[in-house]
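Trainee: Need coordinates for the below:
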Amino acid sequence: MKELKIESIFQVYDDLNELPNDVFLLMNNAIKARIKAYAPYSKFKVGAAILLDNGEIVTGNNQENVSYPSGLCAERTAIYYAGAKYPDSKILKMAITAASSNQKTKQPIPPCGACRQAIAEYEIKQDSPVEIYFMGEVGNIMKSNSLSNLLPLLFDKKAL
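Mentor: Take a look at the predicted model:
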């Protein structure tokens, strides 16, 4: 038997003002998208913004449904829209922000498992990493240089 150790490394920014200008703009787009989210059941709104290599910024937010599995997360809403509208563009960066109506969300909220797998599909397809920045409503912002940092034992087409 062998032991496998996997490490993930993140950069942590204290607040929005510490972000590089382009990421600050991207996160502000994610915040605007979050405010428009449809989350009447969970009261947990999420916004995402994606910067493409053509300079376009695509946003998305979570869209809930009383039949919970029928809703869609902000990250997948944005990434699928980017893939549909700009199929030949690469995703450079993604910003994610989440806020609860029940309490102040102070911890960075990373993408859920389904969203990680969706982001992985595009990272593999474009053969280049996607920088991912995520935060709560306020406080620290975490940066991952690649989705593989968030999902190290990746399921991809090589397994099929």
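Trainee: rest of the way, CA atoms for contacts and neighbours
Mentor: Fine.
Trainee: list the buried ones in stretch 32-44?
Mentor: Lys32, Ala33, Arg34, Ala37, Tyr38, Ala39, Phe44 (16 or more other Cα atoms under 10 Å).
Trainee: Check stretch 51-67 too.
Mentor: Buried-residue list, stretch 51-67, by 16+ other Cα under 10 Å: Leu51, Leu52, Ile57, Val58, Thr59, Gly60, Asn61, Asn62, Gln63, Glu64.
Trainee: Would you mind putting those into TSV with secondary structure and distance to Pro20 alongside?
Mentor: Output for the buried residues of stretch 51-67, formatted as TSV (DSSP: H, G, I helix; E, B strand; the rest coil; distance: Cα to Cα, whole Å):
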residue	secondary structure	distance to Pro20
Leu51	strand	14
Leu52	strand	16
Ile57	strand	16
Val58	strand	19
Thr59	strand	19
Gly60	strand	22
Asn61	strand	23
Asn62	coil	26
Gln63	strand	29
Glu64	coil	32
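Trainee: this one as well, want them side by side:
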Amino acid sequence: MKEIKIESTLYVYDDITDLPEDVSALMLKAAEARKKAYAPYSNFLVGAALLLDNGEVITGSNQENAAYPSGMCAERTAIYYANAKYPDAKMLKMALTAGSATKLTTEPIPPCGACRQAIAEYEIMQEAPIEIYFMGEKGKVVKSNSLADLLPLMFDKSFL
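Mentor: Here you go, the predicted structure:
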């Protein structure tokens, strides 16, 4: 047996005011998108904002459905729309904010597994990392330089 050690480096900011100005603005757009979430079942609202290399900012929010698997997370809503509208643009940065409609969320909330896999697909496709910043409604913000830091053993087309 051989042991394999996997390490990731993440960066933690005390709050949104510690972020670089462009990222703070992106996070505010994610917070605006969170207000547009449709989450009548979980009461868990998520907003995403995605900065493209052409300067466009695409936002998304989670959209639930009574048939749970039919819903869509904020991250995938944003990245799928971005690629559909601007297929030649690279995705540079993604800001995420999530919170409960029933209690204040102060812990950083990262993308779910399905979203991590979808973001991985676009990093691989564009051959460039996507910086990911995530937080609750307020409090600390975590930065990942690449989805690979959140999903180090990612599944990609090389396995097909």
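Trainee: returning to what we had before: looking at the buried residues of stretch 51-67 of the first structure, point me to the pair that's furthest apart.
Mentor: Pairwise distances among the buried residues of stretch 51-67 of the first structure were taken by Cα to Cα; the largest, 26.0 Å, belongs to Leu52 and Glu64.
Trainee: Tell me the secondary structure at Ile119 of the second structure.
Mentor: Secondary structure assignment for Ile119 of the second structure (DSSP: H, G, I helix; E, B strand; the rest coil): helix.
Trainee: Can you show me the helices along the first structure?
Mentor: Taking DSSP state H as the criterion, the first structure carries its helices at 21-35, 74-85, 113-126, 147-150.
Trainee: Can you tell me the number of residues neighbouring Leu25 of the first structure?
Mentor: 17 (other Cα atoms under 10 Å).
Trainee: What residue in the second structure is paired with it?
Mentor: Following TM-score structural alignment, the counterpart assigned to Leu25 of the first structure within the second structure is Ala25.
Trainee: how close does that match sit to Ser146 of the second structure?
Mentor: As judged by Cα to Cα, to the nearest Å, Ala25 of the second structure and Ser146 of the second structure stand 20 Å apart.
Trainee: again, but for Ala31 of the second structure
Mentor: Distance from Ala31 of the second structure to Ser146 of the second structure, by Cα to Cα: 21 Å.
Trainee: neighbour-wise, which of the two wins?
Mentor: Applying other Cα under 10 Å to Ala31 of the second structure and Ser146 shows that Ala31 carries more neighbours, namely 26 against 22.
Trainee: Is it correct that that one is in contact with Thr97?
Mentor: Yes. The criterion here is Cα atoms under 8 Å, and Ala31 of the second structure meets it with Thr97 at 6.1 Å.
Trainee: what residues do these two have in common as contacts?
Mentor: Gly47, Ala48, Glu137 (Cα atoms under 8 Å, 6 or more residues apart in numbering).
Trainee: surely Asp53 of the second structure meets Lys90?
Mentor: Yes. Asp53 of the second structure lies in contact with Lys90 (Cα under 8 Å); the separation is 5.4 Å.
Trainee: and which of the buried residues of stretch 51-67 of the first structure is nearest to Gln126 of the first structure?
Mentor: Leu52 (11.5 Å).
Trainee: what's the nearest residue to that closest one if we skip its chain neighbours?
Mentor: Excluding the flanking residues, the one nearest Leu52 of the first structure by Cα to Cα, 6 or more residues apart in numbering is Ile91, at 4.6 Å.
Trainee: need the contact list for that neighbour.
Mentor: Ile50, Leu51, Leu52, Asp53, Tyr122, Glu123, Val130.
Trainee: Could you check how far it is from Pro110 of the first structure?
Mentor: 17 Å.
Trainee: can I get the buried residues of stretch 51-67 of the first structure in a markdown table with distance to Ile9 of the first structure?
Mentor: Below are those laid out as a markdown table (distance: Cα to Cα, whole Å):
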| residue | distance to Ile9 of the first structure |
| --- | --- |
| Leu51 | 22 |
| Leu52 | 24 |
| Ile57 | 26 |
| Val58 | 26 |
| Thr59 | 26 |
| Gly60 | 26 |
| Asn61 | 27 |
| Asn62 | 27 |
| Gln63 | 31 |
| Glu64 | 32 |
